[in-house]
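A.B. asks: with the input below, show me the fold.
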Amino acid sequence: MTALQFEPRVALASLSGQSDAEWARAGVEYAGCAFLGGIALDGPTREAAREMVADRDREEFLPADPYRFVREQLRALADVPIRPAVNVRSTTLVPVEEVADLCRDHGAIVEINAHCRQAEMCDTGAGEALLRRPGKLAKQVEAASATGATVSVKVRTEVDGVDLPDLAARLDRAGADAVHVDAMDSERVVANVVEATDLFVIANNGVRDAATVREYLEYGADAVSIGRPSDDPDVLARVREATEDWFRQREVSP
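C.D. replies: Okay, here's the model as predicted:
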């Protein structure tokens, strides 16, 4: 867990095509970690991202060289006090290993995306589809962990046939350091994941104010993350204050 510690225990969650170094720098006052990306790395996921842009008018990062892009983004954050992370999508292991190498060298976290639910991405076997293929997901975790990088996995609740606490325990055994849980409307699952594993648990979805922060932290989450309102200073300030207050009160409680 210490390999992934950051303060304050507020993270900025990745938003496709929006979460870059400039976005992360804007949140430095409020967050201890920022997840850049997601970045499609290999041929199938990059083609899926292109289809998502064309068919859905979505924003996606599609640089000519994704590895150079990641390197430049991490260098752009070298002078600010925020722990960078890179959320990646891939159907194969080598691209994950290569980005994990970059993240290790820059003190960043590599986050495997088992979260994206867009049909084009899932059809490649990446994103949410990995939740239904735990062996394949575990191999991506093993490959990233073997580089010496700190590894997170972004997951979501409410996926039919997926026992998330059981999956988190498997990812822990595979070498993950953290699980980043999009709780959807099943916030209690965060507590189940915490009970099932020793992973650093980051809780996401609906984090806006003191009430949502307290709910996730009382379920045992080690940190919270902010998604869509991550560019709203008012929300960021409320979440940071609530998070720091919660941990401060726990330290002084008998």
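A.B. asks: drop to CA atoms for contacts and neighbour counts, all remaining ones
C.D. replies: Will do.
A.B. asks: neighbours around the nearest residue to Glu97 once chain neighbours are set aside, how many?
C.D. replies: When the adjacent residues along the chain are set aside, Glu97 lies closest to Ala144, with 5.2 Å between them (Cα to Cα, 6 or more residues apart in numbering). Neighbours of Ala144 under the rule other Cα atoms under 10 Å: 31.
A.B. asks: for the helix or strand containing Ala144, buried residues please.
C.D. replies: Ala144 belongs to helix 134-146 when assigned by DSSP states H and E. Counting neighbours by 16 or more other Cα atoms under 10 Å, one finds that the buried residues in helix 134-146 are 134, 136-146.
A.B. asks: how far out from the middle of the chain is that helix?
C.D. replies: 15 Å (Cα atoms, centre = their mean, to the nearest Å).
A.B. asks: ditto for stretch 222-231
C.D. replies: Relative to its chain's centre, stretch 222-231 lies at 10 Å (Cα atoms, centre = their mean).
A.B. asks: check stretch 168-181 too.
C.D. replies: 12 Å.
A.B. asks: next, the second sequence, to be compared with the first:
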Amino acid sequence: MEFIEVLAPMAGITDGTFCRDISTLGFDMVTLGGYNADQSTLNAGQEILARGRPEFDLKPGDLLPYLEEQSFLLKCQDLWDGMVSVNLRALTTDPIIEVSRLKNVDVVEINAHCRQPEITQLGCGQALMENPSHLEKFTREVVKKAKSKVSVKIRANVPDVDEIKTVSAIDHAGADYLHLDAMKPGFNSADYDMVKLIRQETSMFIIGNNSIRDIGSARKMLAAGADGISIARAAIGGTLSFDLSQI
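C.D. replies: As a prediction, the model looks like this:
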């Protein structure tokens, strides 16, 4: 499998313009989002906005035309021919499948990662990891009906969550990518041991994420078993302090 470098989703930041401007730094895939894709998650997003978090503020009917416009901003340029991914939070599969049918969307990413309480109390985001059988069914439905590739983003070291069961569920469902936030609470670095453990349990394409801020941390993620890396905070200013081509 080919190594890829991914611009990770950053709520309220990675829209089409931001992704377009940073894509030429060497990213093979850029991720729009994350977005709340149905009424329940949109309502939760309003609650999150009310306490000062910069989440996307879109009405249900606005999402598809908005994403059509944002993905076109990336695909219409001649300087970059990478993939466009969209990270989505939803209680049902339908809105995710709808997004997969947009012309310029190459990957839809199921958000099993968000830890905002307004989202998790719905059984969405990170809460999906607490029910592997439901996550498997949910992912399989998206894989079956999507017109694009499918990724699932999860977080490591969530209390009372068995990462191996979670990964197994996603693998059995047929996802194309496992986007792993190898978070290690209390540490300023990724949990490379967790990446190694998950690598032993699946042949899925693993996109390793967390604390990749320089060449060294990127290489450590790959050495631990990731097939690719994703970068978020290091790119938040619209540039990078290191050269992706040197990884």
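A.B. asks: surely His172 of the second structure is in contact with Phe138?
C.D. replies: No. Contact criterion Cα atoms under 8 Å: His172 of the second structure and Phe138 do not qualify, at 11.5 Å.
A.B. asks: quick one on the thing from earlier: what's the closest of the buried residues of helix 134-146 of the first structure to Thr157 of the first structure?
C.D. replies: The shortest approach to Thr157 of the first structure among the buried residues of helix 134-146 of the first structure belongs to Pro134, at 14.5 Å (Cα to Cα).
A.B. asks: how close does the alignment partner in the second structure of that closest one get to Thr139 of the second structure?
C.D. replies: Under the alignment by TM-score structural alignment, Pro134 of the first structure pairs with Pro132 in the second structure. If you measure Pro132 of the second structure against Thr139 of the second structure using Cα to Cα, to the nearest Å, the figure is 10 Å.
A.B. asks: quick one: the helices in the stretch 151-254 of the first structure?
C.D. replies: Taking DSSP state H, counting those that start in this stretch as the criterion, the stretch 151-254 of the first structure contains helices spanning 164-174, 189-196, 210-218, 233-252.
A.B. asks: so for Ser90 of the first structure, which of those helices sits nearest?
C.D. replies: When those are compared (using Cα to Cα), the closest one is helix 164-174, at 16.9 Å.
A.B. asks: buried set for the closest one?
C.D. replies: Residues of helix 164-174 of the first structure classed as buried: 164-165, 167-174 (neighbour count, 16+ other Cα under 10 Å).
A.B. asks: between helix 134-146 and it, find me the angle.
C.D. replies: For helix 164-174 of the first structure against helix 134-146, the angle by axes from the mean of the first three to the mean of the last three Cα atoms, to 10 degrees is 40 degrees.
A.B. asks: now helix 164-174 of the first structure on the second structure. Mean distance?
C.D. replies: When the second structure is superposed, helix 164-174 of the first structure averages 1.6 Å from its matched positions, counting by mean Cα distance after the TM-score superposition for the first structure.
A.B. asks: tilt between that helix and helix 189-196?
C.D. replies: Taking the same axes, to 10 degrees, helix 164-174 of the first structure and helix 189-196 form an angle of 40 degrees between their directions.
A.B. asks: other residues contacting helix 164-174 of the first structure?
C.D. replies: 131, 134, 137-139, 141-142, 157, 178-179, 189, 192-199 (Cα atoms under 8 Å, 6 or more residues apart in numbering).
A.B. asks: need the counterpart of Val213 of the first structure in the second structure.
C.D. replies: Aligned against the second structure - with TM-score structural alignment as the criterion - Val213 of the first structure pairs with Ala218.
A.B. asks: its match contacts Asp227, correct?
C.D. replies: No. In this structure, Ala218 of the second structure is not within contact of Asp227 by Cα under 8 Å, at 11.1 Å.
A.B. asks: what's the overlap in contacts for those two?
C.D. replies: When contacts are counted by Cα under 8 Å, 6+ apart, the set common to Ala218 of the second structure and Asp227 is empty.
A.B. asks: so where do the strands sit in the first structure?
C.D. replies: Defined through DSSP state E, the strands belonging to the first structure, from first to last, are 10-12, 33-40, 83-89, 109-113, 150-156, 178-182, 200-204, 223-226.
A.B. asks: any idea how far the first one is from the chain center?
C.D. replies: Its chain's C-alpha centre lies 10 Å from the corresponding centre of strand 10-12 of the first structure when counted by Cα atoms, centre = their mean.
A.B. asks: in the second structure, what stretch matches that strand?
C.D. replies: Residues 5-7 of the second structure are matched to strand 10-12 of the first structure when aligned by TM-score structural alignment.
A.B. asks: also the longest one?
C.D. replies: Counting by TM-score structural alignment, strand 33-40 of the first structure lines up with residues 29-36 of the second structure.
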